[in-house]
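1. Whatever this is, show me its structure:
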Amino acid sequence: MFHVKPRGVVVETDRVAAQVFGDRLPLAEQYAALLAGAGVERGLIGPREVDRIWDRHLLNCVVVQELLPESSTVVDVGSGAGLPGIPLAIARPDLTVVLVEPLLRRATFLQEAVDALGVSVTVHRGRAEEPATRTAVGGADVVVSRAVAPLGKLLGWCLPLARVGGRVLAMKGSSAEEEIERDRNAIKRIGGDNPRVLECGTTLLDVPTRVVETERLPGRGARKR
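-> Just a heads-up that it's a prediction; the model follows:
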C-alpha cells in the first residue's frame, strides 16, 4: 500500500479544477499526488508527465463527464493508471465505474488507489475481448477508453461491453476523423453505428478533449437494459 499525500493544484489549472471537481477537489488532489509519486515509481506515468498531470491527464479526462447521463454504468477499458475512469468517478459519485486492466502491476496500483481514495470503483483484471470480462462487466451504459488502440480495433473490444443502445466514447486526438473514415466499414460490421467526433471542455480547456462516440447496435451477444 502507499500513503496518500494531498498536493495543491497548480496555479494554471486552479479555477478549472475547482469548477469540474467541486467539493471533491481534495480527492482529485490526492489522486494527482498518487500519479506523481507511486504512479511514476511503478512506471505508469513518465517522469516528464508530472508537471502536466493536471492539464494533460486529469482535466483532459474529467471533461468527458459532459457526455455521461446521470447514474450511468461506465466501463473504462485499458485503464492503465486510472485514466479516464478515476477522474470521472471522483467528479461524478453518481456513476458506477469499472476499471478494466489486464496487467497485474497496473491492476494492483488501481486497486490500491481506489482503496486509498475511498471512491466507489471496481477494478477488473482482464482483457476486454475475453469472454470472462464480457460476462463480468458487459451491459454498460457507456464504455470509455483513452489512447489504447486504433479505432476499429478498439471498438471491436469495447462495443461488446456496451448494452444495446449504449455508447463507446473513445478519446482521440487530431486523427479522429481519419480513423473514422478508415474504419467505417469495419465499425459497421462489428455493430457500431454513426461514429462521430465530439469535443468536451470547449469552454474550460485551451485544447478541448476530442472523443469519438459510437452507438452499440443490436447484435450477437449484446445485452439489453
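2. going forward, measure contacts and count neighbours with C-alpha atoms only.
-> Noted.
3. State the three-state secondary structure for residue 94.
-> coil (DSSP: H, G, I helix; E, B strand; the rest coil).
4. and the spatially most central residue of the chain, what is it in contact with?
-> Geometric centre of the chain, nearest residue: residue 84, 2.8 Å, by C-alpha atoms, centre = their mean. Residue 84 sits next to 58, 61-62, 76, 144-146 when contact means C-alpha atoms under 8 Å, 6 or more residues apart in numbering.
5. What is the nearest of the residues you listed to residue 157?
-> Nearest to residue 157 among the contacts of residue 84: residue 145, at 10.4 Å, using C-alpha to C-alpha.
6. which helices and strands sit right next to the helix or strand harbouring that closest one?
-> Following DSSP states H and E, one finds residue 145 within strand 140-146. Applying 3 or more C-alpha pairs under 8 Å, 6 or more residues apart in numbering; DSSP states H and E, one finds that strand 140-146 contacts strand 73-77, strand 162-172.
7. Mean neighbour count, those: which tops it?
-> Mean neighbour count, computed with mean count of other C-alpha atoms under 10 Å, is highest for strand 73-77 among the helices and strands packed on strand 140-146, reaching a mean of 27.
8. what packs against that strand?
-> By 3+ C-alpha pairs under 8 Å, 6+ apart, strand 73-77 packs against helix 85-91, strand 96-101, strand 140-146.
9. Need the ones you listed in a markdown table (columns: distance to residue 159 and mean neighbour count).
-> Converted to a markdown table, the helices and strands packed on strand 73-77 look like this (distance: least, C-alpha to C-alpha, whole Å; neighbours: other C-alpha atoms under 10 Å):
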| stretch | distance to residue 159 | mean neighbour count |
| --- | --- | --- |
| helix 85-91 | 17 | 25 |
| strand 96-101 | 14 | 24 |
| strand 140-146 | 8 | 26 |
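10. chain center to the strand holding residue 145: distance?
-> 7 Å (C-alpha atoms, centre = their mean, to the nearest Å).
11. Equivalent analysis for stretch 7-22, please.
-> Worked out by C-alpha atoms, centre = their mean, stretch 7-22 lies 19 Å from the chain centre.
12. Next, the second sequence, to be compared with the first:
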Amino acid sequence: MIDQNRLLQKAAQLSLDHVPVQALDQYAQLLVEYNQKVNLTAITDPEGIEDKHFIDSLLFAAQPEVCGKVVDVGTGAGFPGVVAKLYKPELELTLMEPTGKRVEFLRYVCAELGIQAEFAKERAEEAARKIWREQFDVATARAVANLSMLAEYCLPLVKVGGWFIALKGAGAMDEVQGAQGAVKKLGGEFVKSKDFVLPDGSLRSLLFYKKISQTPSVYPRNGGKIAKAPLK
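-> Model prediction:
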C-alpha cells in the first residue's frame, strides 16, 4: 500500500526514528478498504496517507510530553492516536469519537493491529461531565474546531499538570492569540509552539498548553453553546 522505504526517508528527514512502517502499511491498507463502505478520510492515495496522516501523527507522537494516559478527541479514523500508540506502545490510549460507524472501524483496526485501547463513543463536552473529567495526562485533537472551541473540548479532560496539545496548520499563532482568554478560564496556559513543514510542503504546528489549575465546574458548556459562542 504505502512505500515503506519512502516513509522511512521522510521520517528521517524530520529526525523521527524507530518508525513502525510495517504496522503503518497494514493500517493504511485497512483504512482504504474500510473507507469504501464508511467515510473515514478523503485522503486515500499512498503518499497522501504517508504525509497527511502518518508523518503528521508521528510528529505528535515523538514529543516527550506525549506519555501516560492520552485521549484523542474526535479521532475519526484514529489520527493521531492510533499512530501514537504504534509509535509508543506504552501509552494508555483512549479514542474518543461520537460517530458509531467510526468507532466500529477503530475497534476493528486496533484488533487487527494488536493495539489495546479504550473506545469512548462520546462527544468530548459530554465525556467531561462523566468519568473522564480531568483523568488524562494528555488530550489532543486534530482538525476538529478552532482553538477556542477545541480548548473547551479538551482541557476539561486533562488532569492538573497535564497537557493539551493541538495539531494545527497555517495561521496557528493567530488562533493562539484569539484563544488566550478561553484557555485561561479553562485552567490552561500556553507554553510553546513547535512548527514543522510536512513532506508535501504544508505547515504543521503543535501547540502545547499546560493544565495549571482545575477547570471550573461550569465548563464545558453544551455543544451548541460552545459552537455558537466560543469562549473569549
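13. so what number do they get for TM-score?
-> Once superposed, chain against chain, the TM-score is 0.83 (TM-score structural alignment, normalised by the length of structure 1); 214 aligned residues with a C-alpha RMSD of 2.6 Å.
14. Now the strand holding residue 145 of structure 1 on structure 2. Mean distance?
-> In the superposition against structure 2, strand 140-146 of structure 1 averages 0.7 Å from its aligned positions (mean C-alpha distance after the TM-score superposition for structure 1).
15. matching residues in structure 2 for that strand?
-> Counting by TM-score structural alignment, strand 140-146 of structure 1 falls onto residues 136-142 of structure 2.
16. Kindly report the same for stretch 75-87 of structure 1.
-> Under TM-score structural alignment, the match for stretch 75-87 of structure 1 is residues 71-83.
17. returning to what we had before: the next helix or strand after the strand holding residue 145 of structure 1 packs against which elements?
-> Remark: after strand 140-146 of structure 1, the chain's next helix or strand is helix 151-158, criterion DSSP H and E. If you count contacts as 3+ C-alpha pairs under 8 Å, 6+ apart, helix 151-158 of structure 1 packs onto strand 162-172, helix 176-189.
18. residues contacting residue 151 of structure 1?
-> So residue 151 of structure 1 contacts 170, 179-180, 183 (C-alpha under 8 Å, 6+ apart).
19. Provide the aligned range in structure 2 for stretch 107-115 of structure 1.
-> With TM-score structural alignment as the criterion, stretch 107-115 of structure 1 aligns to 103-111.
20. Give me the mean distance between that stretch and structure 1.
-> Stretch 103-111 of structure 2 versus its aligned partner: 0.8 Å mean (mean C-alpha distance after the TM-score superposition for structure 1).
21. what's the offset of that stretch from the middle of its chain?
-> 16 Å.
22. And for stretch 165-178 of structure 1?
-> Offset of stretch 165-178 of structure 1 from its chain centre (C-alpha atoms, centre = their mean): 12 Å.
23. how about the helices and strands packed on helix 151-158 of structure 1, which one is nearest residue 207 of structure 1?
-> Nearest to residue 207 of structure 1, of those and by C-alpha to C-alpha, is strand 162-172 at 12.5 Å.
24. so the closest one corresponds to what in structure 2?
-> Residue span in structure 2 matched to strand 162-172 of structure 1, by TM-score structural alignment: 158-168.
25. to the chain's geometric centre, what's the distance from that stretch?
-> 10 Å.
26. average offset between it and structure 1?
-> Mean for stretch 158-168 of structure 2 is 0.5 Å (mean C-alpha distance after the TM-score superposition for structure 1).
27. How about residue 44 of structure 1, nearest residue that isn't a chain neighbour?
-> residue 81 (5.8 Å; C-alpha to C-alpha, 6 or more residues apart in numbering).
28. give me the number of residues near that neighbour?
-> For residue 81 of structure 1, the neighbour count with other C-alpha atoms under 10 Å is 23.
29. Then residue 64 of structure 1?
-> 22.
30. Which residue in structure 2 aligns with it?
-> Match for residue 64 of structure 1 (TM-score structural alignment): residue 60.
31. so its match is in which element?
-> helix 56-61.
32. And the contacts of that helix?
-> So helix 56-61 of structure 2 is contacted by 16, 66, 79-81, 83-85, 87-88, 167, 198, 204, 206 (C-alpha under 8 Å, 6+ apart).
33. Nearest to residue 227 of structure 2, out of those: which one, please.
-> The nearest one, if we look at the contacts of helix 56-61 of structure 2 relative to residue 227 of structure 2 and count by C-alpha to C-alpha, is residue 167, at 19.1 Å.
34. correct me, but the closest one touches residue 142?
-> Yes. With contact defined as C-alpha atoms under 8 Å, residue 167 of structure 2 reaches residue 142; the gap is 5.0 Å.
35. Please tabulate the contacts of residue 84 of structure 1 in JSON lines, including the columns distance to residue 127 of structure 1.
-> Shown next, in JSON lines, are the contacts of residue 84 of structure 1 (distance: C-alpha to C-alpha, whole Å):
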{"residue": "58", "distance to residue 127 of structure 1": "24"}
{"residue": "61", "distance to residue 127 of structure 1": "21"}
{"residue": "62", "distance to residue 127 of structure 1": "24"}
{"residue": "76", "distance to residue 127 of structure 1": "11"}
{"residue": "144", "distance to residue 127 of structure 1": "14"}
{"residue": "145", "distance to residue 127 of structure 1": "13"}
{"residue": "146", "distance to residue 127 of structure 1": "15"}
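36. For residue 194 of structure 1, what is the corresponding residue in structure 2?
-> Match for residue 194 of structure 1 (TM-score structural alignment): residue 190.
37. Quick check: the gap between its match and residue 175 of structure 2.
-> 12 Å (C-alpha to C-alpha, to the nearest Å).
38. Comparing those two, which residue is more hemmed in?
-> Between residue 190 of structure 2 and residue 175, counting by other C-alpha under 10 Å, residue 190 is the more crowded of the two (19 against 14).
39. Following the chain onward from the helix or strand hosting the more buried one, which element is next?
-> For residue 190 of structure 2, the host element (DSSP H and E) is strand 188-197. Where DSSP H and E defines the elements, the next helix or strand beyond strand 188-197 of structure 2 is strand 203-211.
40. Look up the counterpart of the helix or strand following that next one in structure 1, residue range please.
-> Next along the chain after strand 203-211 of structure 2, taking DSSP H and E as the criterion, comes helix 223-228. For helix 223-228 of structure 2, there is no aligned range in structure 1, judged by TM-score structural alignment.
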